[in-house]
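Visitor: following is a predicted model, sequence given first.
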Amino acid sequence: MTDSFFYPEGLPPIRLDRVLALQLGFGVRRCRALIEAGRVLVDDRPCAKGALIRPGQHIRVSLPEDAAPDCHDVRLVDRNESFAALAKPDGLHTVAGQEAACLESCLPGLGLEGWELLNRLDCLTSGLVLAAAEKRDAAAYKVWQDAGQVSKWYLALARGEVATLECRGRILDDKRSVVRVTADEDEPLRWTRVRALRQIDGNTLLLVKIFKGRRHQIRAHLAHAGHPLIGDPVYGVCEPGGLYLHHWRLDMPGFTASLLPDWPCVDSVQVEGLLSAFDSD
């Protein structure tokens, strides 16, 4: 089975392994394995996983006949009888779309066959995805979310020096691959609240809190505020290392889960310490 495509015009250069993850919906590790196995050609030549792909270049991938969703990096973080928190790696879609590989297809292998995913993360975003065992559990989650009882915490690395932000602009996200932040104020549950953790080479590691997310909410709000996320190919500049956005923690009635990213700039004590001060500053 062969997949062949051209890297689109108008996009910035990006690593070969990241291009494959976006196009195929596979995890980055699986894409690197395909490259190392000689199954990937760029303009009819093999390339290293870190080679920068530029607009107009032709990529051909020879996939094994038994190619299946890549669940190698998906794992169960925490669960009870009603809810489960899953770790989604960057480069893997949450639900099935044009590509077969997705987090949803990995549920049976985790002992969660028949469970329902309650939130989605962008393909490039890593972190927690929540699943419900029964319809009544999914309904309870929706009630709690509408009441502001579900807190979602993200870690992000943004360009420039950021202190405290509260992004309130309504996002137009209906059938848009790139959303737009308007001058209209959205409902408070749709706001993006931001606090700085530390400065890193002129950029800022952030703790971000939302209650009900819209498509690309954090990415679009931060970019609109003049602080696009590092590695964001849509609202910022595509850079090596991927998108620095990770769903770290989820708090709701009767269930809490957390999963820190493996970024070297993240200090767990510092992140935990900011939680208690977040709502008081």
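Guide: Looks like it came in fine.
Visitor: contacts, neighbours, all on C-alpha from now
Guide: Will do.
Visitor: all helices for the stretch 151-281 of the chain, in order.
Guide: Taking DSSP state H, counting those that start in this stretch, the helices of the stretch 151-281 of the chain run over residues 217-224, 268-278.
Visitor: which among those is found nearest to Cys102?
Guide: Cys102 lies closest to helix 217-224 among the helices of the stretch 151-281 of the chain, at 21.2 Å (Cα to Cα).
Visitor: wait, Arg32 touches Asp17, no?
Guide: Yes. Assessed by Cα atoms under 8 Å, Arg32 is found in contact with Asp17 at 5.8 Å.
Visitor: which of the two has more neighbours?
Guide: Using other Cα atoms under 10 Å, the more surrounded residue of Arg32 and Asp17 is Asp17, with 26 against 19.
Visitor: the more buried one touches Leu34, doesn't it?
Guide: No. Counting by Cα under 8 Å, Asp17 sits too far from Leu34 to count as a contact (9.1 Å).
Visitor: could you find the residue nearest the spatial middle of the chain?
Guide: Here the mean C-alpha position of the chain is nearest to the C-alpha of Thr125 (Cα atoms, centre = their mean), at a distance of 1.3 Å.
Visitor: could you pull out the strands for the stretch 1-150 of the chain?
Guide: Taking DSSP state E, counting those that start in this stretch, the strands of the stretch 1-150 of the chain run over residues 2-6, 14-15, 40-42, 52-53, 58-62, 75-79, 83-88, 116-117, 126-132.
Visitor: take a look at this one as well, against the first:
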Amino acid sequence: MRFTWTNTATSPMKVKTLLSAHGVTRSLLKKVKYHGGAILVNELPVLAIHVLTGGETVTMVTPDEIGNDHLGVSGLPITILYEDRDYLIVNKPAGVASVPAHRLPDNTLANRVKGYYRAQHYTNEVVHITTRLDRDTSGIVLFAKHHFAHSIIDHQLKEHAMRKMYLAVVSGVLAEDHGWLDQPIGRAPESFIKRTVTPDGRASLTEYWVVKRLPGMTVVRVRLHTGRTHQIRVHFAHAGHPLIGDALYGGPLNPAIDRQALHCMQLQFYDPFIEQNLTTFAPLPADIVRLIGAEPI
């Protein structure tokens, strides 16, 4: 793949400095150098230490990516919310794991995306999943379609620059229209899967807004400011308001839904390849619509 920039600087700089400013990591530069890629200045090959003086066209050619043969291919369908050369955004249904595990080796969202890539005859079949959801959480999952796009998202995640919004239905009635849940989260000592609020856990911050109050439950819009495993589920359970249907964290059961009432509804990040913010929405699934008596959005 080719990525091209114009050097607008008026003072001398090395090519690697310009590339770094555009999000190219050292590991990607090594792949370009040692695995068949190239760096071109005005279409002539140069080294990363080549000095630019201004006005040049700089192109990075990345090598083909070798697929992971250990990731199986599934022909089951995916629901695409957005796709371009660099990113694929999918609406994951509840009950589907994001990535393979020992008990779920071949029927995950990652397997389905690889099957989609193969059906489209894409040259690159490497599946770069950049955001994940619990198996029984529905909504938006972002895939990068090459190493460079993946590194861009990794940087935004580390800088907390990505905006992820969820819709959750919690038990009980929340008194405040807006609030923060700010407690550290770590592994629960009695379980490999379960998490808990613990003094020696990692800093975790959840923000919420009340959307609708219903008998015995509250619909909330939730923003994650950190990305801990089960963060929304743990924070609301700790606050005494576990999610409806969340058996792992003590949430009350409801005949309208057979899983935790949690859906990733919006994702926003800056896409440097199109030089604009990219915002994607996922409609509410039928079970949450039934639970809260809402119209699908």
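Guide: On my side now, so go ahead. Treat the numbers as computed from the prediction; the structure is a model and nothing was measured.
Visitor: mind checking the TM-score on these two?
Guide: The TM-score (TM-score structural alignment, normalised by the length of structure 1) is 0.65; 199 aligned residues with a Cα RMSD of 2.3 Å.
Visitor: Gln231 of structure 2 pairs with which position in structure 1?
Guide: Following TM-score structural alignment, the counterpart assigned to Gln231 of structure 2 within structure 1 is Gln217.
Visitor: residues near its match, how many?
Guide: Count around Gln217 of structure 1 with other Cα under 10 Å applied: 24.
Visitor: tally of neighbours for the nearest residue to Ala21 of structure 1 once chain neighbours are set aside?
Guide: Distances taken as Cα to Cα, 6 or more residues apart in numbering put Gly91 closest to Ala21 of structure 1, at 5.0 Å, once the chain neighbours are dropped. Using other Cα under 10 Å, Gly91 of structure 1 has 29 other residues around it.
Visitor: Gly91 of structure 1 -> structure 2?
Guide: By TM-score structural alignment, Gly91 of structure 1 lines up with Gly95.
Visitor: do the same with Leu128 of structure 1
Guide: Checking TM-score structural alignment: Leu128 of structure 1 goes with Ile140.
Visitor: tell me how many other residues crowd its match.
Guide: Neighbours of Ile140 of structure 2 under the rule other Cα under 10 Å: 29.
Visitor: contact partners for it?
Guide: Neighbouring residues of Ile140 of structure 2 by Cα atoms under 8 Å, 6 or more residues apart in numbering: Ile89, Val90, Asn91, Lys92, Cys264, Met265, Gln266, Leu267, Phe281, Ala282.
Visitor: apart from its chain neighbours, what residue comes closest to it?
Guide: Take Ile140 of structure 2 and drop its neighbours on the chain: the residue closest to it by Cα to Cα, 6+ apart is Asn91, 4.8 Å away.
Visitor: burial count for the aligned partner of Gly172 of structure 2 in structure 1?
Guide: Using TM-score structural alignment, the equivalent of Gly172 of structure 2 in structure 1 is Gly160. Gly160 of structure 1 has 18 neighbouring residues, counting by other Cα under 10 Å.
Visitor: wait, doesn't Gly160 of structure 1 sit right on Leu206?
Guide: No. At 11.2 Å, Gly160 of structure 1 and Leu206 do not qualify as touching, with contact defined as Cα under 8 Å.
Visitor: ok so, going back, out of the strands of the stretch 1-150 of structure 1, flag the one nearest Asp186 of structure 1.
Guide: Minimum separation from Asp186 of structure 1 across the strands of the stretch 1-150 of structure 1 (Cα to Cα) falls at strand 126-132, 24.3 Å.
Visitor: that closest one vs strand 75-79, what angle?
Guide: If you take axes from the mean of the first three to the mean of the last three Cα atoms, to 10 degrees, strand 126-132 of structure 1 sits at 50 degrees to strand 75-79.
Visitor: tell me which residues in strand 126-132 of structure 1 are buried?
Guide: In terms of neighbour count (16 or more other Cα atoms under 10 Å), strand 126-132 of structure 1 has its buried residues at Ser126, Gly127, Leu128, Val129, Leu130, Ala131, Ala132.
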